[in-house]
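Peer 1: Kindly return the folded structure for what I paste below:
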Amino acid sequence: MSLPRIAVDAMGGDHGARVMVEGAALARRRHDKFKFLLVGDETAIKAALDDHPGMREASEILHCDDVVAGDEKPSRAIRRAKTTSMGLAIQAVKDGNAGAAVSAGNTGALMAMGKIALRTMPGIDRPALAGLMPTLEEHDVIMLDLGANTEADARNLVQYAIMGAAYARIALGVEQPRVRLLNIGTEDIKGTDALRDAAAALQAASSLDMRFDGFIESDKINRGQTHVVVTDGFSGNIALKAIEGTARFVTDLLKTAFTSSLRSKFGFLVSRPATELLKHHLDPNNHNGGVFLGLNGVLVKSHGSANAQGVANAVAVTARLLEADITRRITADLAELGEDALRDRANGNGNSTDGTAAAK
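Peer 2: Reported below is the predicted structural model:
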């Protein structure tokens, strides 16, 4: 049975068709069984394909002139879903002409179009945006929600944990991912009622292929102590931008320090291997590919400024999710927990009298 092809919004992002096509071509070297539907300006796409003859043979072009602008309001973009490269890429997934869509375009528009066109899968109330971030250990950490929904109740958080664990088993290759809820402290009494009720539900869900390790504070996200960090989209987006901003701050601070004097410049030459490793580790292109989990179809967001290698990583994430059939995995985990148990536990029924939750 052939694998479903990947629809690529070739016009999204800062660099357009040239980088999007090159990135898809790089990803195909690792996933050579996949074919692509390249959506956008046919002339630009054909010019980009001239440098990648193997990619040309594996691709079909769907021409369209219209593009969602980077600063366009989602409400306006939705009205043009049937004429834009982003909208047509998502529509291809809805119609069954592709198994997944990748775009480096406007995040808000992609999120809104995806929700409307693909809808949420059975058993999921709200989709979540999940991303990969570096840690001090050899594995990345998956964090969700990063902004798809500003608020989340206990039931939503439990669903995010199930989806994040399913993603971790595919992306990180761990059979029983360690899962934690982002909180202001690790003690059982800390946080909102929603966090404590979600913790109780996850603690009781011993049948799931995950290990719930309680709460985690934001300063420990990148320490490598867990595989999945679960939170609402408001807190998750703030945490993500704080982490990215700190990484840029440290990089710029080092650059300033190493150019402040002749002695510093000499020190830079001596320590260059270490600084290059740091730069590589913090480069967002090496962790590119945010996934909208919980939709009836795979939808992946690439950084708008991603280079070809960054796009390749986003496309590779998409390919792995299709190969592993992540939608089926999430459905199976939801069924394992049981709808009634999910509703009762996440609503606080059966919790201890003081409303707290123990963590392993």
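Peer 1: going forward, measure contacts and count neighbours with C-alpha atoms only.
Peer 2: Noted.
Peer 1: Pull the number of nearby residues for the closest residue to Leu195 other than its chain neighbours.
Peer 2: Nearest residue to Leu195 in three dimensions, chain neighbours excluded: Ala154, at 6.2 Å (C-alpha to C-alpha, 6 or more residues apart in numbering). Neighbours of Ala154 under the rule other C-alpha atoms under 10 Å: 25.
Peer 1: One more, so I can put them side by side:
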Amino acid sequence: MKIAVDAMGGDYAPEEIVLGAVEAVKAYDFDVVLVGDEKKIRGVLDQYGAKESDRLSIVHASEVIEMGEHPAQAIRRKKDASIVVATRLVKDGLCDAVVAAGSTGAAVTAALFGLGRIKGIERPCIATPIPSKKGITVLLDSGANANSKPKHLVEGAIMGYHYAKYILGVEKPTVGLLNIGEEASKGNELCQKTYPMLENLKTISFYGNVEGRDIPKGTVDVVVCDGFVGNVILKFGEGMAMFIIRLVRDTIKQSGFIAKL
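Peer 2: Next up, the predicted model:
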């Protein structure tokens, strides 16, 4: 397998991205193509004594899409942006997958324009594996579509089901619809229209409505919602995790020498 990596996207790029790629090819059985400013990428490799090899190569891209840029406009304007070039390598069959840690909107848009949709899928969505009491809960959509229709949530349920089954190895994944209550009558118009559609869908195992607390509990393997709600949940979880870690650290610091040990 050969993976195209956007070396210019993400925090502390390209240094951390390049170093991560170097470690990855040592640990796993795949090749990496670093896409971005060739001079900067080589500078990082030289600085840390790493070299290009059969497993690690570079493809130059002269432009970068920054976090604050409008994804669709930037993709159209910057044809030689690193995420665009990396996605093109997959489209042309030169790589098997693309990894990007930069602008999520740019990555989704590049894939949408460059690779196209799966047949039968009107809108792509972002799937986020979240640690739970029972293993992993896949939350989708986590931010690709702020305004979704019932059919988009049904598409997400189907994609999430297959992701859990074939990528995470869950034999019979269960799918839940995120709502403010367990009853079928609960929720806004989107949830009320989506529920019977999922209930009548024979290709997945629909559990019913689930609430936010069911995500870390692992009540179901896949939780479906619109991108606005999913992104709020994701960012809240990130903030809560950081808060708990900070709280534990502060408590330990105030608890004496034995607690610190």
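Peer 1: Aligned counterpart of the residue nearest to Leu195 of structure 1 in structure 2, please.
Peer 2: Alignment note: Ala154 of structure 1 maps to Pro150 in structure 2; criterion TM-score structural alignment.
Peer 1: can I assume its match is in contact with Glu189?
Peer 2: No: here Pro150 of structure 2 lies out of contact with Glu189, judged by C-alpha atoms under 8 Å, at a distance of 9.2 Å.
Peer 1: Report how many residues lie close to the counterpart of Arg56 of structure 1 in structure 2.
Peer 2: The equivalent of Arg56 of structure 1 in structure 2 is Ser53 (alignment by TM-score structural alignment). When neighbours are counted by other C-alpha under 10 Å, Ser53 of structure 2 registers 10.
Peer 1: For Ser53 of structure 2, give its distance to Leu247 of structure 2.
Peer 2: Between Ser53 of structure 2 and Leu247 of structure 2 the computed distance is 45 Å (C-alpha to C-alpha, to the nearest Å).
Peer 1: Downstream of the one helix or strand Tyr163 of structure 2 maps to, the next helix or strand is which one?
Peer 2: In the assignment (DSSP states H and E), Tyr163 of structure 2 maps to helix 150-166. Toward the C-terminal end, the helix or strand that comes next after helix 150-166 of structure 2 (DSSP H and E) is strand 174-178.
Peer 1: Now the very next helix or strand once past that next one: buried residues?
Peer 2: Counting by DSSP H and E, the next helix or strand C-terminal to strand 174-178 of structure 2 is helix 189-199. Under the neighbour-count criterion of 16 or more other C-alpha atoms under 10 Å, helix 189-199 of structure 2 has Leu190, Cys191, Thr194, Tyr195, Leu198 buried.
Peer 1: Please identify which of those residues is nearest to Val170 of structure 2.
Peer 2: Each of those was scored against Val170 of structure 2 by C-alpha to C-alpha, and Leu198 proved nearest at 19.5 Å.
Peer 1: quick one: contacts for the aligned residue in structure 1 for the closest one?
Peer 2: By TM-score structural alignment, Leu198 of structure 2 lines up with Leu202 in structure 1. By C-alpha atoms under 8 Å, 6 or more residues apart in numbering, the residues touching Leu202 of structure 1 are Val158, Phe212.
Peer 1: same question, Leu38 of structure 1
Peer 2: Ala7, Val8, Asp9, Ala10, Ile45, Ser59, Glu60, Ile61, Leu62.
Peer 1: In three-state terms, label it for me.
Peer 2: strand (DSSP: H, G, I helix; E, B strand; the rest coil).
Peer 1: any idea how far Ala50 of structure 2 is from the corresponding residue of structure 2 for it?
Peer 2: Matched by TM-score structural alignment, Leu38 of structure 1 corresponds to Leu34 in structure 2. Leu34 of structure 2 is 13 Å from Ala50 of structure 2, where distance means C-alpha to C-alpha.
Peer 1: Could you say which helix or strand holds the match of Arg56 of structure 1?
Peer 2: Using DSSP H and E, Ser53 of structure 2 is not contained in any helix or strand.
Peer 1: Now do the contacts for Ile215 of structure 2.
Peer 2: Ile130, Ser132, Thr137, Val223.
Peer 1: Can you add distance to Lys172 of structure 2, neighbour count and secondary structure and give those back as TSV?
Peer 2: As requested, those are exported to TSV (distance: C-alpha to C-alpha, whole Å; neighbours: other C-alpha atoms under 10 Å; DSSP: H, G, I helix; E, B strand; the rest coil):
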residue	distance to Lys172 of structure 2	neighbour count	secondary structure
Ile130	18	17	strand
Ser132	17	17	strand
Thr137	13	29	strand
Val223	14	32	strand
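Peer 1: And the strands in structure 1, which stretches?
Peer 2: 6-9, 36-40, 59-63, 100-103, 128-133, 141-144, 178-182, 211-216, 228-230, 290-293, 298-301 (DSSP state E).
Peer 1: Give the aligned range of stretch 216-223 of structure 2 in structure 1.
Peer 2: Counting by TM-score structural alignment, stretch 216-223 of structure 2 falls onto residues 222-229 of structure 1.
Peer 1: which residues are contacting that stretch?
Peer 2: Contact with stretch 222-229 of structure 1 is made by 133-137, 139-144, 161, 164-165, 168, 177-182, 216, 221, as judged by C-alpha under 8 Å, 6+ apart.
Peer 1: circling back to that earlier point, which residues does the residue nearest to Leu195 of structure 1 contact?
Peer 2: Asp193, Ala194, Leu195, Arg196, Asp197, Ala198, Ala346, Asn347.
Peer 1: And for Arg123 of structure 2?
Peer 2: Arg123 of structure 2 sits next to Arg117, Asn145, His152 when contact means C-alpha under 8 Å, 6+ apart.
Peer 1: Please identify which of those is nearest to Ala72 of structure 2.
Peer 2: Asn145 (13.6 Å).
Peer 1: wait, the closest one sits on Cys125?
Peer 2: Yes: between Asn145 of structure 2 and Cys125 there is a contact at 6.8 Å, judged by C-alpha under 8 Å.
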